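> Based on what follows, work out the 3D shape:
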Amino acid sequence: MVAGLMEALGPAWMQRTSGWVNIPDDGHPVEPTTPIRLHKARPAGVNEPRPEGVAGTREILDRVAGCGPDDLCLVLISGGGSALLPAPHPDITLEDKIQITRQLSRAGATIQELNSVRRELSLIKGGGLLRACRAGRLIALIISDVIGDPLEVIASGPTVPAPSNRQSAWKVVSRLVPADAIPERVRQLLQSSSSVNGGNNTSPIQASNHIIGNNQTAVDAAVLQAQMQGFEVVRATADEPGIAREVGHQLAQECLQLRRKHADRTRCIISGGEPIVHVAATTHPQKGGRNQELALAAAQDWFADGAAGMILLSGGTDGEDGPTDAAGAFVDAEVIQQARQRGLAPQDFLQWNNAYPFFEQTGGLLMTGPTGTNVMDLRVALIAPQSEPG
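Here you go, the predicted structure:
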């Protein structure tokens, strides 16, 4: 986003610009973008806040607070912003915030539920950046990673005024997290009535938020590419919700049904969204992500059939899927064959949310590395024409 902004502004505007952007650390040196500083706020593949992110967020808050009424503040927001912009409420610690987020994620909290809690635990989310800004005008350019593009949910809405609602956040936490697993400082904060992060911005700043990319953008691009390859796109759907393994089963069955019908060319199903995973409570090893789980559910449905002429790929557009180094996974006849030869049954891995080892052994992991963007997940299924019997 920074490179695109610099190109759009041009040399004349860049001479009058300064900035700071928190980014993931992908292990490569950061290219100088003076006068915009790129700050490595967390390791790529670790979608949790880090102390480096807290330091970078303080710098951002200081900079926007130092603006004057004649200044224009441009804010770049993308998926992953919740972890890249950590500013814990002074009554809690960063570790408290990490712990409660982990607990909510494991309990299957939706992104809306997660971010409703994050907003109450942060000084920058829920409009905190907007409240801190003293520029005359603020323009936020946003790449959405949330179904429906709700501005208050994307990166927990740092530029969207949001009244404090600790009661609602506490209901989410108390419903999903066992009482003994809730950090005491989080409990006290959410049950208190005082608020640092409440109310609307009353300064004279003019603010606007603009979605410049989303899941529909990715689906549309995939459709165009599929058509250029000569595939028949039979369905293209963005912003699909659901539970990962259920979406995987549905896609697998849809592919099987299409394969039974005669066709002259390869058919293609394209869908996007961000399904959730219900994590099993177990001490059994668990490693994977929602895309790997979705593909594993499809593998379960295709295991007896063999998956001849079919392939399903599911991946995160940011190159990350859960706490793993994979972007997702794919399943086809070769993956099924490798599983059979190794005596690996998909259901044995699926029941423990342990998709990564299955695909690691069968060659089905999707490894892209960080992509530099995040518009949720993309799924592509191909069904090749089958020879007529006889």
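
> only C-alpha atoms for contact and neighbour calcs from this point on.
Fine.

> in the chain, which spans are helices?
2-14, 51-65, 81-84, 94-106, 111-120, 128-132, 166-176, 184-191, 215-228, 244-259, 290-302, 333-342, 346-350, 355-362 (DSSP state H).

> how about CSV for these, with mean neighbour count and distance to residue 381 added?
As requested, these are exported to CSV (neighbours: other C-alpha atoms under 10 Å; distance: least, C-alpha to C-alpha, whole Å):
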stretch, mean neighbour count, distance to residue 381
helix 2-14, 12, 31
helix 51-65, 19, 37
helix 81-84, 25, 30
helix 94-106, 18, 28
helix 111-120, 24, 26
helix 128-132, 25, 41
helix 166-176, 17, 34
helix 184-191, 16, 43
helix 215-228, 17, 11
helix 244-259, 19, 7
helix 290-302, 29, 11
helix 333-342, 17, 13
helix 346-350, 20, 19
helix 355-362, 21, 17
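
> Please generate a structure for the following sequence too, so the two can be compared:
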Amino acid sequence: MVPAGQRLRQLAAAAVDAVSPDQLVRRALQRHDDQLTVDGRSYTLSRNVYLVGAGKAVLGMAAAVEQLLHPHLVRGLLSVPVGARPAHLLPGIEVCEGAADNQPDAAAARTAGRIAELAAELSAGDLLLVLLSGGGSALLPAPRPPLTLPLKACLSRQLAERGASIQELNAARRGLSRLKGGGLARLARPARTLALILSDVVGDPLDLIASGPTCLLLGGETTVIVRGAGRGGRNQQLALAFALELERLVRERRLPPTARAALLCFGTDGRDGPTDAAGAVVDQAVAADARAAGLRPEQYLADNDSYAFFARFRSGAHHILVGQTGTNVMDVMALVVEQPPPRDRAAG
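Below is the predicted model of the structure:
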């Protein structure tokens, strides 16, 4: 039988492949000659399409758009994370990197300003196609004057450290931004605006995006209240907390000694917090084995230092390291609990 941990890693790869952004875009857009149809609405194509985008998945989205709408695509400008995988795009589509460690920075702000300028130059008859995915908030920072980018980033960081949900964070970001909350569409008037949004928020609220064995599969994003000074992300934090909980269940004999349990927690974008890991996979032996190796998992958890724990434990064997995936549709958590079948007894 394939070990539960290995099966969970295979599940992670399959989950990322299933939400490939180019496939999702191709299902959303239909073109017939010079007519583009999206969700029952038609748009006339006449070398009048301008493309902008921000987020961790927009490279794959833009590649599909470019193939579908060529030669009607006039110009494009994308804001993507530092180190994003390159995609073959038309020369007219410029790709700019920014938001190192998932934080808005000067590079992302410059790109956001150029996106605003592009939108403001459009006229009636033009179509602005906006691509958005998770990570777009950090990649499209445009503070309302006199607010500065460092101050806005400080406010967002303080909210996150105090346990604000993604809904609360994006609501605050909308109120502080020139482009979020419909600002980009207002700049583009009288041109028509069409947005393609790859959701990473539970329930798909469009105003919040970018701003044998028993297997339980969940999607969403947990919230971590930061009290320590360590380094990690919500998926690694959850995996470490679950490893300690499994240890308790084994100690209290609430988990049968022959049972095998494993949990996978990972971010579909390949980045969990300001780390190079997507998440981690744990089983009921992790906490006890870590103690035997001289590590104190509860101390790492209390210090929000889950990345260091998994990097040091078994030389990082439990980390999920996949690099930037080019997509972003929330986090995935998968739990496998299996009870080996009883052995046949020899006849007496």
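
> before we move on, back to that, quick one: closest of the helices of structure 1 to residue 150 of structure 1.
Nearest to residue 150 of structure 1 among those is helix 111-120 (9.2 Å), distances taken as C-alpha to C-alpha.

> Structure 2: matching residues for the closest one?
Helix 111-120 of structure 1 corresponds to residues 166-175 in structure 2, going by TM-score structural alignment.

> With structure 1 overlaid, report how far the matching stretch is off on average.
Mean deviation of stretch 166-175 of structure 2 relative to structure 1 after superposition (mean C-alpha distance after the TM-score superposition for structure 1): 1.5 Å.

> on that earlier part again, mind checking which of the helices of structure 1 is nearest residue 325 of structure 1?
helix 355-362 (9.7 Å).

> what helices or strands is the closest one leaning on?
Here helix 355-362 of structure 1 touches helix 290-302, helix 333-342, helix 346-350, going by 3 or more C-alpha pairs under 8 Å, 6 or more residues apart in numbering; DSSP states H and E.

> Distance to residue 380 of structure 1 added to those helices, as a markdown table?
As requested, these are exported to a markdown table (distance: least, C-alpha to C-alpha, whole Å):
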| stretch | distance to residue 380 of structure 1 |
| --- | --- |
| helix 290-302 | 11 |
| helix 333-342 | 16 |
| helix 346-350 | 20 |
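
> For residue 390 of structure 1, which of those helices is the nearest?
helix 333-342 (22.8 Å).

> angle of that closest one against helix 290-302?
70 degrees (axes from the mean of the first three to the mean of the last three C-alpha atoms, to 10 degrees).

> List the contacts of helix 333-342 of structure 1.
By C-alpha atoms under 8 Å, 6 or more residues apart in numbering, the residues outside helix 333-342 of structure 1 that reach it are 299, 302-303, 306-311, 345, 358-359, 361-364.

> Repeat that for stretch 102-119 of structure 2.
Stretch 102-119 of structure 2 is contacted by residues 52, 77-79, 81, 96-99, 128, 135, 137-142, 149, 153, 179, 184-185, 187-188, 273-274 when judged by C-alpha under 8 Å, 6+ apart.

> Can you check which part of structure 1 it sits on?
Against structure 1, stretch 102-119 of structure 2 falls on residues 47-64 (TM-score structural alignment).

> Who are the contact partners of residue 233 of structure 2?
Residue 233 of structure 2 neighbours (C-alpha under 8 Å, 6+ apart): 272, 273, 274, 275, 279, 306, 307.

> counterpart of it in structure 1?
Checking TM-score structural alignment: residue 233 of structure 2 goes with residue 289.

> What's the separation between that match and residue 329 of structure 1?
9 Å (C-alpha to C-alpha, to the nearest Å).

> now swap in residue 123 of structure 1 and tell me
Relative to residue 329 of structure 1, and taking C-alpha to C-alpha, residue 123 of structure 1 is found at 37 Å.

> These two: which has the busier surroundings?
Comparing residue 123 of structure 1 with residue 329 by other C-alpha atoms under 10 Å, the one with more neighbours is residue 329, at 30 against 26.

> What lines up with the more buried one in structure 2?
Using TM-score structural alignment, residue 329 of structure 1 sits opposite residue 280 in structure 2.

> I'd guessed its match sits against residue 239; true?
Yes. Contact criterion C-alpha atoms under 8 Å: residue 280 of structure 2 and residue 239 qualify, at 6.2 Å.

> Which neighbours do these two have in common?
Common neighbours of residue 280 of structure 2 and residue 239 (C-alpha under 8 Å, 6+ apart) are 264, 265.

> what number of residues lie near residue 278 of structure 1?
When neighbours are counted by other C-alpha under 10 Å, residue 278 of structure 1 comes out with 15.

> From residue 186 of structure 1, how far out is the closest residue to it other than its chain neighbours?
In space, and not counting its chain neighbours, residue 278 of structure 1 is closest to residue 108: 5.1 Å by C-alpha to C-alpha, 6 or more residues apart in numbering. Distance from residue 108 of structure 1 to residue 186 of structure 1, counting by C-alpha to C-alpha: 19 Å.
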